[in-house]
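>>> Structure for this input, please:
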Amino acid sequence: MGKKVNPIAIRLGITTSWKSKWFGGRNFAKNLQEDVRIREAIMSHWKSAAIADVSIERRSGMTKVIILTSRPGMLIGRGGTGIEDINRLIKNKFFAGKKIDLKVEVKEIRQFEENAQLVAQQVAEQLEKRMPFRRVLKSTLEQVQKNNKIKGKCPDGNGLQKGPYHCILFERILIFPGRLPELPMEQLE
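The predicted structure follows:
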């Protein structure tokens, strides 16, 4: 019988790292809640910036927020005004009245096709704009398949692909032309 394991926990230290890097001590719960709220605020405020991940590092008196995005120009803005806006938002919402050194760093993801989170966001944005779903899925599958770092797999019996875009599985997203992702990994085995 198989056991259910958190997919992030099983990859920690191998292919992924912690999203929060700090030692909390007695303030662990408060810091963890703060980190989750900071991530939610950044993700909701800058939805169109294609943010893949937000990492937070804390040291004594200093907090560093690292944002991974495929569109860094939207976050940075002209002359770095966007980073100042992010700084102001975080300081006013979460560190009001505290003396803390806050640094925001924006890192670019050059090929968004390598990141399943960004691919899923792109598909969702296009579907929200009422684009034809078959065209959206076909073009997304073609873009992802051009990139050799993500491999495709079909859940049928022999594992062969039937046609140019029968189906593809990358990380935790399963896309079939004609319907939205809904099958979890456990049903494939």
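>>> use CA for all of it now, contacts and neighbours both
Will do.
>>> center of the protein, which residue is that?
In the chain, the C-alpha nearest the mean C-alpha coordinate belongs to residue 52, at 3.0 Å (Cα atoms, centre = their mean).
>>> buried ones in the helix or strand that one falls within?
Element membership of residue 52, judged by DSSP states H and E, is strand 51-59. Buried positions in strand 51-59, judged by neighbour count with 16 or more other Cα atoms under 10 Å: 51-52, 54-58.
>>> for the very next helix or strand once past that strand, packing partners?
Using DSSP H and E, the helix or strand that follows strand 51-59 in sequence is strand 62-69. Using 3 or more Cα pairs under 8 Å, 6 or more residues apart in numbering; DSSP states H and E, the elements in contact with strand 62-69 are strand 51-59, strand 101-108.
>>> so which of those gets nearest residue 150?
For residue 150, the closest of the helices and strands packed on strand 62-69 is strand 51-59, at 16.5 Å, according to Cα to Cα.
>>> which residues are in contact with that closest one?
Contacts to strand 51-59, defined as Cα atoms under 8 Å, 6 or more residues apart in numbering, come from residues 18-23, 35, 39, 43, 63-71, 115, 117-118.
>>> structure for this one too, so we can compare:
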Amino acid sequence: MGQKVHPIGFRLGITQLHLSQWYASKKYYSKYVLEDHFLRTILKKQYAKAGFEKIEISRKIENHIEIVIHVQKPAVLIGKKGPTEGLQKEIKKLIFKYRGLSSGFNEPNQGPNDNDLKRLKVVLYVIKCKTKTNASASSIADFIIENLEKRVPYKIVFVLLKKNLKYNDQKPLGMKVQISGRL
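As a prediction, the model looks like this:
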């Protein structure tokens, strides 16, 4: 049996960019990696219906975080009004929650005060995906998971998937799906 290579890790730096772009000393490196992972998992859990493609995080300086979110339905994230200030404040609070900063809190169970929120700068860009279809691997997987959780029979899920992909302009050239467990 041959050795398996992760397809994204194999291409990083050549044809694809890293999803986190920053430099940190030994002291902060592991903290930033875990903080990025925490942000990605929480955002994907809270806004599962947005159809995330990828979340890029870059840090220029210590308290400046730039987040680029590629989604299929940006209205789920930012609402119909449009401004992202509410989402930025929510992300700041998530970061404070993860870091466990208690120095700026008035009470142990209250959130950070205005001075702490002003020190941390979060720049947020929400970008709608370029593809007209749901032909990306993550969106296809989300479609299958969503329907299987609704207890739709798996054969019908694949028929629905074919119909959805058939009526769009850009169709994938091929697809292989593996499902295991009790179906």
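>>> The helix ranked longest in structure 2 to strand 64-71, inter-axis angle?
If you go by DSSP state H, structure 2 has its longest helix at helix 26-46. Relative orientation of helix 26-46 of structure 2 and strand 64-71, computed by axes from the mean of the first three to the mean of the last three Cα atoms, to 10 degrees: 30 degrees.
>>> Identify the residue nearest residue 42 of structure 1 in space, chain neighbours excluded?
Nearest residue to residue 42 of structure 1, sequence neighbours excluded (Cα to Cα, 6 or more residues apart in numbering): residue 86, at 7.7 Å.
>>> What of residue 106 of structure 1?
Nearest to residue 106 of structure 1 is residue 67, by Cα to Cα, 6+ apart, at 4.9 Å.
>>> For the one you found, list the residues it contacts.
Residues in contact with residue 67 of structure 1 (Cα under 8 Å, 6+ apart) are 51-55, 104-107.
>>> That one matches what in structure 2?
In structure 2, residue 67 of structure 1 lines up with residue 69, judged by TM-score structural alignment.
>>> rewinding a little: filter the contacts of strand 51-59 of structure 1 to the buried ones?
Among the contacts of strand 51-59 of structure 1, those classed as buried by 16+ other Cα under 10 Å are 20, 22, 35, 39, 43, 63-71, 115, 117-118.
>>> how about the helices in structure 1?
7-11, 28-45, 72-76, 81-94, 116-128, 133-146.
>>> Compile those into JSON lines and extend it with columns for distance to residue 181 of structure 1.
Formatted as JSON lines, those follow (distance: least, Cα to Cα, whole Å):
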{"stretch": "helix 7-11", "distance to residue 181 of structure 1": "18"}
{"stretch": "helix 28-45", "distance to residue 181 of structure 1": "22"}
{"stretch": "helix 72-76", "distance to residue 181 of structure 1": "28"}
{"stretch": "helix 81-94", "distance to residue 181 of structure 1": "33"}
{"stretch": "helix 116-128", "distance to residue 181 of structure 1": "10"}
{"stretch": "helix 133-146", "distance to residue 181 of structure 1": "11"}
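>>> can you tell me which of those helices comes nearest to residue 170 of structure 1?
helix 116-128 (6.8 Å).
>>> Check the offset of stretch 153-161 of structure 2 from the chain's centre.
Distance, stretch centre to chain centre, for stretch 153-161 of structure 2: 26 Å (Cα atoms, centre = their mean, to the nearest Å).
>>> oh sorry, the question was meant for stretch 65-78 of structure 1
The answer for stretch 65-78 of structure 1 is 13 Å, by Cα atoms, centre = their mean.
>>> Kindly check the end-to-end length of it for me.
End-to-end span of stretch 65-78 of structure 1 (Cα to Cα, to the nearest Å): 20 Å.
>>> returning to what we had before: present the buried residues of strand 51-59 of structure 1 as TSV; the columns should include distance to residue 6 of structure 1.
Shown next, in TSV, are the buried residues of strand 51-59 of structure 1 (distance: Cα to Cα, whole Å):
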residue	distance to residue 6 of structure 1
51	22
52	19
54	19
55	19
56	21
57	23
58	25
